[in-house]
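Peer 1: predicted coordinates and the sequence they were generated for:
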Amino acid sequence: MSILNPVRGSQAVYAINPVAKLLAALLLSLTLVLSIDWVSAGVALVLESVLFLWAGLGLRTFLLRALPVLIAAPAAALTTLLYGRPSGQVYLQFALVNVTDGSIELAVATGLRVLAIGLPAIVLFVTIDPTDLADGLAQVLHLPSRFVLGGLAGLRLVGLFLEDWRSLELARRARGVGDSGRLRRFFSQGFALLVLSIRRGSKLATAMEARGFGSSGARTYARASVMGWREALLIALAVVVALVAVVVSVSTGHWNFIGSQS
C-alpha cells in the first residue's frame, strides 16, 4: 500500500474526511507538547495503541511506515539520558555525560512523547488519499484553490520523481559511469534530477494554467467533501485520549508544564 494511493479497505477510517484526521492528529500533538512527563505520554500511547487496531493497517505495513519514528524515539531518549538536565542521584558521570534520576525520567518521557505524537500522525496520514485531502482543504477549510491544486500536483509527482531517479541510475550504469564514486555519483545524479524536475514542473504549470486551474472564479468539484458523524467521532476520540492523558498526569502529580521549565 502506498501513502500516495492507499488501498481502501472495509475499515471506516479510510472513509473519514482527511481534514478530521489532520485535526485529530494536531489536537493530540498540541496536548502532548504542553507537558514533559512520562505519564501523559504513556497513557496517550496506550489508548492510541488500542485505536490502531481499527486503522486497517497490517503489522508489516504499520512497522514499515512507523520505522522513522521507531528509530527517532530511542535515539532522542538516549541523547536525553546522556546529556539531560542532572538532578537526583548520579549513576554515571564522564565529561559531558551525566546520567541521573532526572535525566532517566526525562529520557523516558521524551521517548514516549515522540511515539505518542508520531505514531498516530503516521497512521492517519497513511490512510489519506491526496485527492480527498485536496477536496477537504478546499471545501472544508476553504484554502486558496491555487495552493491546494499545486500541492496536489506535487504529491502526485512524488512517485514519478522516484521512477526518474531509478531511470537515471540505470542509464548511468548502462553507460558505464555509475559503478564507482558513490558520493560523486549521488550529487551529479541529484543535479540531473533537479533539472529534470524543474522542466517537468514548468510544463505542468503551463498546462494547468492553460486549462483554467489558475482562474480566480468560483471552482466546482467532482466530489463533495463533508464532515459527518465519522469525523465527529474521530475528533471526539482524540479529545477523550487527550483529556484522559492530562487528567491522569495531573492527578498523579507528574504533570510538568513546559512553561514552568527554566
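Peer 2: Nice, thanks for sending it over.
Peer 1: from here on, just use CA atoms for contacts and neighbour counts.
Peer 2: Will do.
Peer 1: residue 66 against residue 122, yeah?
Peer 2: Yes: contact criterion Cα atoms under 8 Å: residue 66 and residue 122 qualify, at 6.6 Å.
Peer 1: joint contacts of these two?
Peer 2: Jointly contacting residue 66 and residue 122 under the rule Cα atoms under 8 Å, 6 or more residues apart in numbering is no residue at all.
Peer 1: included below, for side-by-side comparison, is a second structure:
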Amino acid sequence: MSVLTPARGPQSIYSINPVAKLAASLALSALLLVTIDWVSAAVALVLESVLFFWAGLSPGQFFRRTAAIWIAAPLAGLTTLLYGVSAGQTYLQFWLIHISDGSIALAVATVLRILAIGLPAVVLFATIDPTDLADGLAQVWHLPSRFVLGALAGLRLIGLFLQDWRQLELARRARGLGDTGRIRRFANQAFALLVISIRRGSKLATAMEARGFGGDVVRSWARPSPFGRREWLLIAIGLVIGVVALVAAVLAGSLNFVIG
C-alpha cells in the first residue's frame, strides 16, 4: 500500500528517517500543549505553513490528508464557545450555554492549537513508509525486534482486511443477504471478518516463527536506517517552532499554562 507517489530525491522529506519525523512531531506537540492561547498557536501555525511546501504534497493531497483535522478543529471550537469557561462580558446565556469573552478567546485558541498540532503530524506521517518506520524504530531507537516486526506485519494487513470486508459484502449480496437489515448485516460481517483475521494472524505468526523472527539471537536488517544531519535538523526545526511560539505568547502576555 503506497503512501504517495512524488519524487523521492535525496533532498526530499520522504528520504528523512521516519523516527526523526516522529520525534519532531512529538517535540512540537509537547511544547504547544504547555499553554492554551491563540498567540502561540497562531505563530506556530504560520511557521508550519511555510514548511508545508517542503513536504512535497500537492494542495489536493494536503487537504485530503488533513480533512479530518479541518473538521474536528471547528467542532471542538464550537463546543468550547458554547460551554467554555465564562469570563468578561457575556453575550449569550441560555441554560448550559454561556458565550462570553473568555469562551470566545478559549474557542479561538482551541481551534488554532488543534490545527497547529494536528496538521504537521498528519503531513509528516503521510510521508512515512511503514517498513522504513519499522527499520528506524529497531535500528535507531533499538526497540525489540519482535514488537517492531509484529506491529509492521499487522499494519501491512490493514489493506487485506479492507479487501476481505469488500469480498464478504459482495458474497452476501450474491446470495441475496445484503439488501436488508443493515445493522444485522454489519454485525454478521464484522464477526466473519474477526474470524478471518484470527485465522490469518495465526498463520502469519506460525510463518514468521518458522522463518526465525521469534528467535533470541540479535537479528540483522536488510536495509540500514541512517540518522544524520537532516534528521537532527528536522527535530531542531520542530523544537524551534515550539520555542518561538511560546516566546511570542510570553511577549504578548497571553501565556496560559494548561497546568497551573
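Peer 2: Yep, it's here. Note that the coordinates shown come from a computational prediction; the quantities given were computed from them, not determined experimentally.
Peer 1: how close are the two chains, by TM-score?
Peer 2: Here the TM-score for the pair of chains, by TM-score structural alignment, normalised by the length of the second structure, is 0.97; 258 aligned residues with a Cα RMSD of 1.1 Å.
Peer 1: so what does the host helix or strand of residue 131 of the second structure touch, helix or strand wise?
Peer 2: Following DSSP states H and E, the helix or strand that holds residue 131 of the second structure is helix 130-139. Contacts defined by 3 or more Cα pairs under 8 Å, 6 or more residues apart in numbering; DSSP states H and E place helix 130-139 of the second structure against helix 18-32, helix 145-156.
Peer 1: cutoff 6 Å now
Peer 2: The helices and strands touching helix 130-139 of the second structure, judged by 3 or more Cα pairs under 6 Å, 6 or more residues apart in numbering; DSSP states H and E, number zero.
Peer 1: how about the helices in the first structure?
Peer 2: 18-32, 38-52, 59-83, 101-126, 130-139, 145-156, 158-174, 182-210, 229-251 (DSSP state H).
Peer 1: out of those helices, which gets nearest to residue 2 of the first structure?
Peer 2: Residue 2 of the first structure sits nearest to helix 101-126 of all the helices of the first structure, at 7.7 Å, using Cα to Cα.
Peer 1: corresponding residues in the second structure for the closest one?
Peer 2: Mapped onto the second structure using TM-score structural alignment, helix 101-126 of the first structure spans residues 101-126.
Peer 1: mean distance, the helix holding residue 131 of the second structure to its aligned residues in the first structure?
Peer 2: Following the fit onto the first structure, the mean deviation recorded for helix 130-139 of the second structure is 0.4 Å by mean Cα distance after the TM-score superposition for the first structure.
Peer 1: need the helices of the first structure in JSON lines (columns: distance to residue 216 of the first structure and mean neighbour count).
Peer 2: Putting the helices of the first structure into JSON lines (distance: least, Cα to Cα, whole Å; neighbours: other Cα atoms under 10 Å) gives the following:
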{"stretch": "helix 18-32", "distance to residue 216 of the first structure": "24", "mean neighbour count": "20"}
{"stretch": "helix 38-52", "distance to residue 216 of the first structure": "41", "mean neighbour count": "20"}
{"stretch": "helix 59-83", "distance to residue 216 of the first structure": "38", "mean neighbour count": "16"}
{"stretch": "helix 101-126", "distance to residue 216 of the first structure": "30", "mean neighbour count": "22"}
{"stretch": "helix 130-139", "distance to residue 216 of the first structure": "14", "mean neighbour count": "21"}
{"stretch": "helix 145-156", "distance to residue 216 of the first structure": "9", "mean neighbour count": "16"}
{"stretch": "helix 158-174", "distance to residue 216 of the first structure": "27", "mean neighbour count": "14"}
{"stretch": "helix 182-210", "distance to residue 216 of the first structure": "11", "mean neighbour count": "13"}
{"stretch": "helix 229-251", "distance to residue 216 of the first structure": "30", "mean neighbour count": "17"}
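Peer 1: ok, which of those comes nearest residue 91 of the first structure?
Peer 2: Among those, helix 101-126 sits nearest to residue 91 of the first structure (Cα to Cα), with 8.0 Å.
Peer 1: and the closest one with helix 130-139, angle?
Peer 2: If you take axes from the mean of the first three to the mean of the last three Cα atoms, to 10 degrees, helix 101-126 of the first structure sits at 100 degrees to helix 130-139.
Peer 1: quick one: contacts of stretch 184-198 of the second structure?
Peer 2: Applying Cα atoms under 6 Å, 6 or more residues apart in numbering, stretch 184-198 of the second structure has no contact partners.
Peer 1: mean shift of it relative to the first structure?
Peer 2: Mean for stretch 184-198 of the second structure is 0.8 Å (mean Cα distance after the TM-score superposition for the first structure).
Peer 1: how far does that stretch sit from the chain's center?
Peer 2: Mean-position distance between stretch 184-198 of the second structure and its chain equals 27 Å (Cα atoms, centre = their mean, to the nearest Å).
Peer 1: among the helices of the first structure, which is nearest residue 217 of the first structure?
Peer 2: Checking those against residue 217 of the first structure by Cα to Cα gives helix 145-156 as the closest, at 10.1 Å.
Peer 1: report the separation between the nearest residue to residue 41 of the first structure once chain neighbours are set aside and residue 66 of the first structure.
Peer 2: Among residues not flanking residue 41 of the first structure along the chain, residue 113 sits closest, at 5.0 Å (Cα to Cα, 6 or more residues apart in numbering). Distance of residue 113 of the first structure to residue 66 of the first structure, computed by Cα to Cα, to the nearest Å: 14 Å.
Peer 1: do the same with residue 105 of the first structure
Peer 2: Residue 105 of the first structure is 24 Å from residue 66 of the first structure, by Cα to Cα.
Peer 1: closest one to residue 9 of the first structure among the helices of the first structure?
Peer 2: helix 101-126 (12.5 Å).
Peer 1: superposed on the second structure, where does the closest one end up, distance-wise?
Peer 2: Helix 101-126 of the first structure sits 0.5 Å off on average (mean Cα distance after the TM-score superposition for the first structure).
Peer 1: packing partners for that helix?
Peer 2: helix 38-52, helix 59-83.
Peer 1: dump the ones you listed to a markdown table, plus distance to residue 211 of the first structure.
Peer 2: What follows is those, written out as a markdown table (distance: least, Cα to Cα, whole Å):
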| stretch | distance to residue 211 of the first structure |
| --- | --- |
| helix 38-52 | 42 |
| helix 59-83 | 36 |
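Peer 1: which of these sits closest to residue 163 of the first structure?
Peer 2: helix 59-83 (19.9 Å).
Peer 1: give me the contact list for that closest one.
Peer 2: By Cα under 6 Å, 6+ apart, the residues outside helix 59-83 of the first structure that reach it are 97-99, 103-104, 107, 110-111, 114.
Peer 1: could you do stretch 135-153 of the second structure as well?
Peer 2: With contact meaning Cα under 6 Å, 6+ apart, stretch 135-153 of the second structure is reached by 19, 134, 225.
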